[in-house]
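[1] turn this into a model:
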Amino acid sequence: MPSQRPPAGDPVHRRRFKPLRRRLLQAFALLLAVAALWTGWAELHPDEERALRTLVHDQLDDWFPELMSPASDGHGLFLRLPAALHTGKPLAGSGTNAPERPRLVLIHGLDEPGIIWDDLAPAVAEAGFEVWELRYPNDQGIDRSAAFLAQHWGALPDDRPVILIGHSMGGLLAREFVSRWRHPVAELAKVEGAPIGGLIMVGTPNQGSAWARLRIWLELREQFEDAQRRRFSLFAGLRDGLGEAKIDLRPGSAFLQALNARPWPESVPRAIIGARLVEPPKQLIASLDAVAAEVGSEALSEQLHAWFDELSEGLSEGLSEGLGDGLGDGAVSVESLRLEGVAEPVIVNGAHRTMLRRLFADDPTPPAITPIIEQLESWR
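    So this is what the prediction gives:
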């Protein structure tokens, strides 16, 4: 007669599987130790880390050119809305009757899908502007994302100028594209097509963002997400990049130093719009707790909250002086918005995302939309 398997609660069964559990725990501990060593080294050597990530990305492109193609994820430059009301009725001074109206190209930021434009796009279309949108692999180096825009620039008709509107990192991408590719100072343009008629930077960290300091913990958090929340394809994540953009966003990064030192063409006007919090948002505190909980580190929780308290003190001091520095919009401080040679930022009350997009349908119009349209009209 064949022997029966001992029940799960049997002492023999527990002894048999105890070594297996021990090996699993040891493997998990080893994984955490390797991750800690890597993240510690990366924090001390950001330039070397970026070079290594870029090298890996290049090698994957060589090995799997079709699977790594951004076209697989719907990336590119495409028309989002024509210059007309939702009813289809053309506006006075819009569409083909008013070629003097520049086209708009909207450029989203890091890990931000196109929904950030759900309120702005129809508003500027109703104001008579034709709206285009760039979607790109946004976790790669910002210089590569600018090269991606250059690659697709020919999709735009060249019968009128284009105004770029970049949210967050999208503003840095736009600066890189204009100053290196389309209108480099004292150099020939590296890409032909429609000229740039202006740049509006919305919540753009021109001097870097302290949130980039959290990139290593956010990456760890991704590794422990439920399978149901993961991307359906390994290559879908790799196509976005290997985290080079988060390194570029760090204050004082090599990318930002080079970008801020590069001359800007006088023919392209610039404007900056930012936001400030009137109080630290509860969602921000909750997100810090979620990161620490998913990584499973009480020490991390204490460090994140200490960092948050430090920024909150800056927020309180800034509000008392009417400046709103410190936390700024929750991701970018007011000080980081500023850029030499550009007028002082227009500051609205809001947060990094909600200054452009409503959380709920019955929320008021996001506060950054009106100054954006006013700036467009002033350039007209």
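[2] CA only for contacts and neighbour counts going forward, please
    Noted.
[3] strands along the stretch 151-300 of the chain, start to end?
    162-167, 196-202, 270-276 (DSSP state E, counting those that start in this stretch).
[4] another one to check against the first:
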Amino acid sequence: MRQAAPSAASRKLLPWAWFAVVLLGATGTADRRVEIAVDAEGAVSVSRIVAALAESTAQDVRPPAADLNLPVRGLAGALGRNLLRDSLGDAVGIEFTTDSVVLLVPEALGRDDSREAWRERLDQLASRTEEASNRRTRHSLRPRPSYRPNDPARPTICLVHGLNSSSAGFVHMIPLLEEAGYGVVTFDYPDNQKLDDSCEEFRADWQAFRKSVGERRSWAILAHSMGSLVARAYIEGPGRGAGDVDSFIMIAPVNQGAHVARLQPVLQMISRLSAVRSKRTTQALAELSEGPGRSAEDMLPGSDFLKRINAAAPNEAVPYHIIAGNLGLLTAEARKRFEDQLGLVARNAGPFAVLTQVAVGEVAPILDELTDGTGDGAVTVESTRLPGAPEPVVLAANHAELIRAPLLFADPGPVVTMPWILRWLKEDHGGEPVPRAVPTPEVD
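    Modelled structure (predicted):
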């Protein structure tokens, strides 16, 4: 059976350079073959999948405007293939080749009793793809109801989160800051992307927001972990903060890098696997399309990013403060037992002794980050130091406990860093904020 030429509208919707819909009636089968190209990174456009399937089954389903590429090759590709099968259901056969994804669509699909169910599947995949794409690329600086532009009685503090987190990580700190009389704004960003991109987004959002509300007063910045690097790039980069930062508080900053960042790909894979298995489609689409953890690479000691940012001196016009934790995941005794075992292996490795000793040497910096007294489970005390800035205040707390992150602390409670934070804010602002006595109105 000869295939009819596509209409002008379908050529615009479905570029033939990317895929083809071939009717196999001449072979006697009842399937339509829909082929979508896999890109050089081993990923396929979900928008093109939706568009092709909608066209081949005569469904008026709008492809997601905000597209993403789903991996179908490699380790992450195994999860992507499972997610695609779950999303399309058993009615559509799927074959994966080196260069394409082939969808075998039954001729009857989209007709009669199955029409509404099939349309609903395509609609859900389109909407969840758009939601996932928006979630993955979203970055914004948002005001809390407590924020008051240009109000000397309500100083503003901007919170910047770290890796594998969001502004929700400050959920237990925000009420304490607001009750003390501070207005709060938060900055959220895709924490898996290159740090250069995150730094630029912070600079742009900071400046655009302040201009939009006519803000003339300077703000404080409180940043956790990797967020300190994002804030430092603005304060120490071109313009040196433009005189609009009057206090900079870093909690467990990764100023000299963190070796545990090497574990980020493993943590990512665990999170993605959980999302796919639990059928949390939007989360799975967002995380699978992110690709490898670029920010984790930038945080490794000696990275090009760290060399560049540490080449600049601290901004002398801004008061710096650092808090570090030294409550790790390993006790000193547990670490010694582990090192003794590693030493025993190295001594008995025979011809592989040199390789084993190299491996032992690479493990030692990670143990520093995980051990009581030297690290907080993610960052060493030493790594929080920054030449030209004050010495860190060291507290007996782990990386999450320093901000009482809900990852480990679901309920409100005392935040160990708060006495220091409030003291520094008072000193740097040169005045006492007015404690909030009544709920503040919403900000448009």
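[5] can you give me the TM-score here?
    TM-score of the superposed chains, computed with TM-score structural alignment, normalised by the length of structure 1, equals 0.62; 275 aligned residues with a Cα RMSD of 3.8 Å.
[6] rewinding a little: I'd like the strands of the stretch 151-300 of structure 1 laid out as TSV, including distance to Leu234 of structure 1 and mean neighbour count.
    Output for these, formatted as TSV (distance: least, Cα to Cα, whole Å; neighbours: other Cα atoms under 10 Å):
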stretch	distance to Leu234 of structure 1	mean neighbour count
strand 162-167	27	25
strand 196-202	32	23
strand 270-276	35	26
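[7] need those in JSON lines with distance to Val295 of structure 1, can you?
    Formatted as JSON lines, those follow (distance: least, Cα to Cα, whole Å):
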{"stretch": "strand 162-167", "distance to Val295 of structure 1": "29"}
{"stretch": "strand 196-202", "distance to Val295 of structure 1": "32"}
{"stretch": "strand 270-276", "distance to Val295 of structure 1": "30"}
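[8] and those strands: which comes nearest Asp248 of structure 1?
    Among the strands of the stretch 151-300 of structure 1, strand 162-167 comes nearest to Asp248 of structure 1, with 15.8 Å by Cα to Cα.
[9] run the chain-centre distance for the helix or strand Glu313 of structure 1 falls within.
    Assigning secondary structure by DSSP states H and E places Glu313 of structure 1 in helix 298-320. Computed by Cα atoms, centre = their mean, to the nearest Å, the chain-centroid distance of helix 298-320 of structure 1 equals 22 Å.
[10] could I get the buried residue list for stretch 68-77 of structure 1?
    Buried residues in stretch 68-77 of structure 1, defined by neighbour count with 16 or more other Cα atoms under 10 Å: 68-70, 75-77.
[11] rewinding a little: relative to Asp240 of structure 1, which of the strands of the stretch 151-300 of structure 1 is closest?
    Of those, nearest to Asp240 of structure 1 by Cα to Cα is strand 162-167, at 17.9 Å.
[12] which part of structure 2 lines up with that closest one?
    Here strand 162-167 of structure 1 aligns to structure 2 at residues 219-224, judged by TM-score structural alignment.
[13] how big's the offset between the matching stretch and structure 1?
    With the two structures superposed, stretch 219-224 of structure 2 lies on average 0.8 Å from its match in structure 1, counting by mean Cα distance after the TM-score superposition for structure 1.
[14] let's have the buried residues of stretch 68-77 of structure 1 in CSV, adding secondary structure.
    As requested, these are arranged in CSV below (DSSP: H, G, I helix; E, B strand; the rest coil):
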residue, secondary structure
Met68, coil
Ser69, coil
Pro70, helix
His75, coil
Gly76, strand
Leu77, strand
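[15] okay, among those, which ones form the most distant pair?
    So for the buried residues of stretch 68-77 of structure 1, where distance means Cα to Cα, the most widely separated pair is Met68 and Leu77, at 18.2 Å.
[16] show me where structure 1 has its helices.
    11-44, 46-63, 120-126, 142-152, 169-176, 215-223, 234-239, 244-248, 254-261, 282-295, 298-320, 334-337, 369-379 (DSSP state H).
[17] closest to Gly197 of structure 1 out of those helices?
    helix 369-379 (8.5 Å).
[18] that closest one vs structure 2, mean deviation?
    Overall, helix 369-379 of structure 1 averages 1.2 Å from its counterpart (mean Cα distance after the TM-score superposition for structure 1).
[19] tell me the angle that helix makes with strand 196-202.
    Interaxial angle of helix 369-379 of structure 1 relative to strand 196-202 (axes from the mean of the first three to the mean of the last three Cα atoms, to 10 degrees): 160 degrees.
[20] what range in structure 2 matches helix 369-379 of structure 1?
    The alignment places helix 369-379 of structure 1 over residues 418-428 of structure 2 (TM-score structural alignment).
[21] ok, stretch 253-261 of structure 1 next?
    Counting by TM-score structural alignment, stretch 253-261 of structure 1 sits on residues 303-311 of structure 2.
[22] list of residues touching that stretch?
    195-196, 232-233, 255-257, 297-299 (Cα atoms under 8 Å, 6 or more residues apart in numbering).
[23] swap the cut-off to 6 Å and go again
    With Cα atoms under 6 Å, 6 or more residues apart in numbering as the test, stretch 303-311 of structure 2 has contacts from Asp298.
[24] in it, what's buried?
    305-306, 309-310.
[25] stretch 31-44 of structure 1 now?
    39, 42.
[26] chain center to it, what's the gap?
    Worked out by Cα atoms, centre = their mean, stretch 31-44 of structure 1 lies 24 Å from the chain centre.
[27] and if you look at stretch 262-270 of structure 2?
    Taking mean C-alpha positions (Cα atoms, centre = their mean), stretch 262-270 of structure 2 and its chain are 12 Å apart.
[28] one more: stretch 378-386 of structure 2?
    22 Å.
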